[in-house]
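J.: Please work out how this folds:
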Amino acid sequence: MLMTWKKVSICCSIRTCQRWQTRPFFLPGQRHASSKKYSDTILLPKTTFPIRPKNPAAEEVEIQKVCGFAELYSWQRQQYRQKDFVLHDGPPYANGDPHVGHALNKILKDVINRYKLLRGYRVDYRPGWDCHGLPIELKALSKGRDSFRSLQPLQIRNKAKQFAEKAIKNQMDAFRRWGVMADWEHGCYFTFDKEYEAKQLEVFYKMYEKGYIYQDFKPVFYSPSSRTALAEAELEYKEDHVSHAVYAKFPMSTLSPALKDIVGGRRDISVLTWTTLPWTIPANEAMCYTPSHEYSLCQCKTTGQLYILATERVEATAQVLGTHFEVLNTFPGSALEGSTCQHPTMSGKVSPLLPAQHVSMTKGTGLVHTAPAHGMEDYTVALAFQLPVLTMIDEDGKYTDQAGPDLNGRNIFTDGNETVVEQLRLAGHLVHEQNYKHSYPYDWRTKKPVFIRASLQWFVNTNSIKDRAVDLIDGVRMYPEGTAASSLKAWVSTRNYWCISRQRVWGVPIPVFYHRQSGKPLLTKESVSHVMSLVRSQGTDCWWTLPMEELLPGDIIRKAGYSDVSEFEKGADILDIWFDSGVSWAAVLQASGRVADMYLEGKDQHGGWFQSSLLTSVAVTGSAPYRSVFVHGFAMAEDGTKMSKSLGNVVDPNLVVSGGKNRDKQPAYGADVLRWWVAGSDVHSHVYIGNNILNSARDSVLKVRRILRFLLGNLSGFRPGEHTVSYNQLRPLDQYMLHVLYQYAQKVTDAYENFHFTKVQYLTLGLVTKELSSFYLNITKDRLYCDDQSSMGRRGCQTVQFHILDVLTKTLAPVLPHLSEEIYLHHTCLGDEVQSVFKSGWFETDPAWYRPDLEPLWRVADDVRDAFNRQIESADPRLYDVAIFASSTVYDVLKVLQTEETSCTSDLCEMMMSSFVSLHHEDHQGNSASSVSQQSVSNVSQHQSVILNTDGSKQSAPFTLHVSPASHQKCERCRKYVAASPTTPCDRCLAVMADSWAT
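T.: Below is the predicted model of the structure:
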């Protein structure tokens, strides 16, 4: 077990150890001219390692150069390793400067890669960039949508590529500065690379060939602000969107026989419906109900109007309308079958009442107006009942002339919607209108509302893939366990199709040709293979630069059963960027069999890259592209708010590392502090960052640094091959410290294996502050400083500290690579052949160090030490002598640490840090206490007890401490009160000086 040690921490600074410098002392016969200070004979820590970096940013850059950060990845790829570890990089968008999210993601990957390298793996990591798509295109086109219309496709593509290349350079420079290990010159991938684009087309055709890709006219999310179709993953939902909602009546045209019998001779009956999208009413083709629910014929007490609506919605609807409904008849929904109603704004148009399962009873009236071109469920109803699917809305979100002269050219989100409401009012069919706040989908790039619009698009039939994909998720190790897998399953299992066509130009063209007369697509193995060959040599620009004769040669046309290229035109759509990045397993992972050991990205990728990679891989190979998936959260301001430029709380990672103009407000923390912040965060949840958090991270790194510096200083002159003390010759305290170190090493290795980096940090800070600073390094200073340089006790302590430094340095290396490499630069025990810590492998610990049998001994000693420290008035225990009167069980335990009755050099005395310790059996307490009490009237005696675990049962064992002022004189060399005379050092110090002092 790891024990909690109290009291003073070590003094790690050589500068503060000047207390050791005292007045000169002369041996008999020495002349004053040749005198030395006592401090000249004390072995204080010596190291060139600075206590803190003066300029962290500049010093880290120099460490990267000197220690070969740029060459490390290539070096390890050339080594023979029995194991490979493949971490496939999810490509970030090349559409902006590096941000905190990048830092979180890339540093997490690097910590894992560096740990795997130390554990003997050959790491396969190729950083990538997602270079296509609307985010880049929009930023590249500074004039927005007008530029898209005025520029030629190649002009837009050139602007977008230049923008992406600049963003890639900025991001890459930041990733390198953060210490991310990779082959940055030759080992990256980009989705606009020719070979990558060709591989993407290959995957596209394989999926098409297997029947997973098809073209259809169906509703999809459409963004008028981006002028393209969108997938679900490209949406964000605004929770406070306000719609101009209406209750409208559709007068009944014909009643089914069953309904006639129910309502009798009543006339002027209307079905009542509610919608948040009045602009869809002109496209109405049906009214849907649920056959299994009850419906009622009601009369409005205010107007006398007769309405049909769901029985369970009567009361709520009347309350919204501010009236009262009298229920005249109640009947099953099935009675509505065969009835029709009039269109409320288009004279002469009739809409049937149709059964459907999507009708909700939680809001509205239980009757849903159905516009097949503008709703997913509506479209399903249209397919089932062969209804027309008419699109009256263009790419700009404006009505076409099909909607009539009053609506033509009006925008559905503004004047078009209001015009429809006014048409309902003029026709007498507007029952009620309201502003309704609800969740509504927005384009995640432009932050503007989208709508559902039927159009001819290309789709992936995920229905035929998702069952297999969900089953495969069970075989993938997910981090965090449970929630990550269930979230990914939910995304995949609810996706019926995936729209992969986009109406833009910055991307990979869908390699299809359309017959001008019939509109039929030409998409064959030969046509796609030919386009792929052109892309491999010229890139996808060829789709816009080459004439049709070169894109679609005559032999391919004739083989397809046509005669002339003039019969065809090339497609104008590009592939969804999620398809771009989703096929990276095929384009990048060839050497690893197209399966990665790990994918690591943010939790938003459940609906993005994790999903698109899984679906495309299952479609082509029948297997998942990853063995494990690590999901992290998003960066947040430290006060819990979302970061935004408008709030001014965005944290720039480059400023964190290098500092700003005002160093007081924007200090240069260095990359290691940024990395420590990442490792110390609860990465699977929200990850908070701010000045207070960064300051805390910096303080922790400095705390660890001071301990490492102290260890380096103590190892000055220690040569492991010559001075290492064998385990059996170590003192009990040293053996116990190796036991503590062994347990730490096992726990920290297990934490790394399970990617619990916060636990690594917690364990390390615990070892540094409690076991080392407050205990072992503190109480062994006297032995290290004042014993003979080559004494067994001192060399044993150095042996232990050598192992501690090795374990600590390698534990910290994945998280703090700059600090760890700096340790190696100043490590005097490594000889002339100093190499990178990452070339030395993981630490090794001897199982013989594991000694749980030592724990009771040191638990008792610790309790006695705590009792002593509580009893003394001064913080300096050397001012006291202590006599311990112990019961048999306690006495037998402590006797291992002190065989003689009274000692100033025993392990027990070292533990207590007092000048003298006397150990007595409680039977001698009377005589000894009397003797001690005669030494000083300030003698203090207290009865104590410790808890011992004997034969599986805990029992209290008593002891008594007699504490008195030190009985001897102060030794001016070791500062302990163990000298016989105030002018003469103690015997131990005299013996040491006799060997080291020049005469």
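J.: From here on, just use CA atoms for contacts and neighbour counts.
T.: Will do.
J.: Please identify the buried residues of stretch 174-187?
T.: Ala174, Phe175, Arg176, Arg177, Trp178, Gly179, Val180, Met181, Ala182, Asp183, Trp184 (16 or more other C-alpha atoms under 10 Å).
J.: ok, those vs Leu897, which is closest?
T.: Gly179 (47.2 Å; C-alpha to C-alpha).
J.: buried residues in stretch 71-78?
T.: Residues of stretch 71-78 classed as buried: Leu72, Tyr73, Ser74, Gln76 (neighbour count, 16+ other C-alpha under 10 Å).
J.: With stretch 310-329 instead?
T.: Neighbour counts over stretch 310-329 (16+ other C-alpha under 10 Å) mark Ala310, Thr311, Glu312, Arg313, Val314, Thr317, His324, Phe325, Glu326, Val327 as buried.
J.: out of the residues you listed, which are inside strands?
T.: Among those, the members falling in strands are Ala310, Phe325, Glu326, Val327 (criterion: DSSP state E).
J.: and of these, the nearest to Lys398?
T.: Nearest to Lys398 out of those is Ala310 (C-alpha to C-alpha; 33.6 Å).
J.: still on that earlier bit, from the buried residues of stretch 310-329, which is closest to Tyr497?
T.: Ala310 (31.9 Å).
J.: Also this sequence, please, to line up against the first:
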Amino acid sequence: MTDTPSKKDYRDTVFLPKTDFPMKAGLPQKEPAILARWQAADQYAQLREARAGREKFILHDGPPYANGDMHIGHALNHVLKDTVVRTQTLLGKDAPYVPGWDCHGLPIEWKVEELYRKKKLDKKEVPAKEFRAECRAYAQGWVDVQREQLKRLGIGGRWDKPYLTMRPEAEGAIVAELMKFAESGQLYRGSKPVMWSPVEETALAEAEVEYEDLTDSPQIDVAFEIVESPIAELVGAYAVIWTTTPWTIPVNQALAYGPDVEYRLIELWASSDSNKPMEYVEDSALEFLGNRPGTALKFLVADGLHNDFAQRVNNCVLKRYPDIGLRISSTFPLDDRTFKGSDLAGTLVRHPMHRLGGFYAKPRPMLAGDFVTTESGTGIVHMSPDHGEDDFELCKANGIEPVFAVERDGRYRDDWLWLGGADERRRSVINKPFNAPDGPICSDLREVGALLSATADYRHSYPHSWRSKAKLIYRCTPQWFIGMDQDLVQFSPKTPAEKSWEGEGGAIDPADEKPCAARSLRQIAMSEIEATRFVPEKGRNRLRSMVEGRPDWLISRQRAWGVPIALFVHRTSGQLLVDSEVNARIIAAITADGVDAWEDARAAEFLGQDRNPDDYEMIGDILDVWFDSGCTHAFVLESDEWPELQSPADLYLEGSDQHRGWFQSSLLESCGTRGRAPYKAVLTHGFTMDPKGMKMSKSLGNTVDPLKVMEQYGADIIRLWALSVDYTEDHRIGDEILKGVGDTYRKLRNTFRYLLGALEGYSDTEALPVEEMPELERYVLALLGEVDGTLRKAVHDFDFNLYVRTLTDFCNEDLSAFYFDIRKDSLYCDPADGVKRRANRTVMDILFHALVRYAAPVLVFTSEEVWGTRFPDDRSVHLLEWPEIPATSADDTRWDALRDLRETAMEAIEPLRREKIIRSGLEAAVTVPDDKVPQGFSDADLAELFITASVTRRQGTDVTVTRTDNHKCGRCWRLLPEVTEDGDLCARCDDAVSQMDTAA
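T.: Predicted coordinates:
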């Protein structure tokens, strides 16, 4: 008995995809090697050469701070910047990128001080040059660390020569910018209350302040005796102030009332529910009532706030003396009469500590203040011009000057009469025990009978240093300011990079260089905001509101590590020395030797032979670091050191917090020296939250370290995440989110792997003209053209979420789940020279060249791996330009209907497959409603597109599926009527095999 001969195995005759490109990415291992190749080839220089002479696109890098490892915010920010640069480069533009770092400032100085403290050294005992050298070394160390971390993230740029604000050339340029403000008359020294950190001993700008909700702040009511008033019945009564800053009472110089507020005199008296005598109150907490039941005193408060005031007093007394049943009662005498605030003009009060004499002996005036409200308190506000903006302005308008009682460390000065240096209770004024209801301020006020209530339960938002997290105070000190509202002098009509100040008169509009009316810095900045593009648009309103309402620009700091305010002031006249020759010598010295050049020993050198150094004060303050970074457009974009750059920048891109920081300081600096913004567009991104939408915090343990993510997943995963979220709003990251990103990445990688395998051996001789292609290929190319247009618009709009979503959806839905699925039969089984197969491979080649370019700005390492797999000897994918897509069109409505019908058919097949009636769609005989089939598709076309054995039409509404009776081709596995027995070949496969046999 003989065996039945088996059917021939045709697997070797099928054109299966072949590629060495692995599905397993192994990015953490592969990426460093790819990065090393880029560095060895100096890819940045290659790009500059390749794009030489092209239209430029300049993204100016906002300097991150050189203090600590890269965090997830750095990663998002730099991926966005890199993607902008890479997409513009892909479009054929010359888009250089010069990274930079902010190297001066308090955080670095603070860290170095910590290192000194660990060694039991006092910074004040270390020579200034030595201390600055330590700061410079510390900053350089972190620059080097962050540079390698950012390079590892795939960020391309001029890493061999970044800009650093601590380079002598940069420090000299910053001083030169300062000199422009001085020479134009915009710079002045004034004594104003500024946000001050007693811990860090320096003034802070608004951008360095953050607010934290406090629930235990003090609130006190204090009585000021009225000693003189045009309203006779007020004399002998007490004006009551309410404050949450008891420590400012020792510097009080006036009281403020609302001119339109109604005020009322009320009486308070004490009574007891027990038989204990009032003398039981031994510490005179009720001395204001004479410690006698039934004795009443009169208090002036705003009408409508008297009940709240009486209740605060009552609650405070009850809490302090619960065992004698003490009560505070109130009534409204004087025929229920009220007083208009304006009637109080000319009223004088006595400071509660008047018995100390000296500063406290002089009566305090009551002044009209439009800022006084009746929302809380008593409607009367005590004024300390040293410690409040409204206080300062009102007192200044009435001839009352600050007294500078609080020193750098937040203590009252040694010679201050109350709580000065000799008082053993002396502490920093912001110190909680000192400023508390039982602290020395309140204790002394209580002792003289002026403290009516004091609790530590007030809830409000309080300013803190965003770096040290220490509480801040308003403190009046001599500081340097740039005025926001004075008219500016004239710009000379030179090139934008050479704008300078000359003479008096109107400004020259940089757009057309026509004279226009003199404008202030605020007006110019507001105009430039309107002319700037904002992405998202809401950024315009945010920056506009900040500039519109901001005070004069405080630019001075009282620290050591920074660029000096390199100016001289005449000791007798107090006049700022403005001399271009002196300024030139100073700038040259700092450019050559750095900030250490600004030292007393060189004063004579700077001033020249015509001036005596003894006649001039050499300013010892440094510049606010926001002024440093605000000048970067001047010493980077306009510098010969980076000839690939130009000014103004096309784009500034930072987090939304920079509306109060770098965006604003750059705008003001450039508008004040050049009459224009330093940028054409501003893009802002939100902040990265944890998976629950909570702010990341090391203390909460919910941070995501990008360095660890790269170790585990690779840099391309971080990049794909950063470009997949809606970065214009706050967004999230976490393990599950990253796993989802990983799934998206695998689908993209699989698309490239399929293309590489399908194009094995492909050459241009195989290409088929578009007009000779089947309709399906022309439809796919039309889809590619639509994708191309969407991606171009996304690049223009900086909408990378749309960019990534469009790319991934096209790969997953239009290619993998549709086109690749349909055409794999022709790819695998058609004759090598078959029209469908040639058309398919031609389209796949077009797709490959387009998709690898589209993906390159996103998946910088993977795209290089993909390109190198197919073209191992060719140049980098990142040197290529945007693909040219063959022009073709398709009837989208017709194809959409076809794809909907295909989806319905596949859903109808699925139940039979689950029930194992059929194993795949190839065994399905599908019947579809005739009126659902778009015109122009035959039943054979439908079977091919649906990947089924057959498709027939009938009247009706439902799609039905049965198992076909056809036999399976032994090569392509399609079940066709022409195959008479399973394993035999269909006509197409027989032809393909015959060609192979002939060729062999």
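J.: TM between them?
T.: The TM-score (TM-score structural alignment, normalised by the length of the first structure) is 0.86; 892 aligned residues with a C-alpha RMSD of 2.3 Å.
J.: could I get the ones in strands among the buried residues of stretch 310-329 of the first structure as TSV with distance to Pro732 of the first structure?
T.: Below are those laid out as TSV (distance: C-alpha to C-alpha, whole Å):
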residue	distance to Pro732 of the first structure
Ala310	84
Phe325	90
Glu326	92
Val327	91
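J.: which one in the first structure is aligned with Thr477 of the second structure?
T.: For Thr477 of the second structure, the aligned residue in the first structure is Ser455 (criterion: TM-score structural alignment).
J.: Tell me if I am right that that match is in a strand.
T.: Yes: looking at Ser455 of the first structure with DSSP: H, G, I helix; E, B strand; the rest coil, it is inside a strand.
J.: How about it, nearest residue that isn't a chain neighbour?
T.: Of all residues not flanking Ser455 of the first structure in the chain, Phe217 sits nearest, at 5.0 Å (C-alpha to C-alpha, 6 or more residues apart in numbering).
J.: Can you give me the distance of the counterpart of the one you found in the second structure to Ala361 of the second structure?
T.: In the second structure, the residue equivalent to Phe217 of the first structure is Ser191, according to TM-score structural alignment. Look at Ser191 of the second structure and Ala361 of the second structure: by C-alpha to C-alpha, to the nearest Å, they are 25 Å apart.
J.: rewinding a little: and the residue nearest to Ser455 of the first structure, helix, strand or coil?
T.: Quick answer, by three-state DSSP: Phe217 of the first structure is strand.
J.: burial measure for it, as a count.
T.: 14 (other C-alpha atoms under 10 Å).
J.: Now do the contacts for the match of Phe217 of the first structure.
T.: Listed by C-alpha atoms under 8 Å, 6 or more residues apart in numbering, the contact set of Ser191 of the second structure reads Cys476, Thr477, Pro478, Gln479.
J.: Alignment lookup: Trp159 of the second structure to the first structure.
T.: In the first structure, Trp159 of the second structure lands on Trp184 (TM-score structural alignment).
J.: distance of that match from Lys54 of the first structure?
T.: 29 Å.
J.: Give the full set of residues in contact with the residue nearest the centre of the second structure.
T.: Centroid-nearest residue in the second structure, with C-alpha atoms, centre = their mean: Gly655, separated by 1.3 Å. Gly655 of the second structure makes contact with Asn77, Thr684, His685, Gly686, Phe687, according to C-alpha under 8 Å, 6+ apart.
J.: Looking at the first structure now, which of those still hold up?
T.: Mapped onto the first structure and checked by both residues aligned by TM-score structural alignment, their matches' C-alpha atoms under 8 Å, the contacts of Gly655 of the second structure keep the contacts Asn77, Thr684, His685, Gly686, Phe687.
J.: What does Glu165 of the first structure correspond to in the second structure?
T.: Aligned against the second structure by TM-score structural alignment, Glu165 of the first structure finds its counterpart in Gln140.
J.: go on, Pro352 of the first structure?
T.: Using TM-score structural alignment, Pro352 of the first structure pairs with Pro365 in the second structure.
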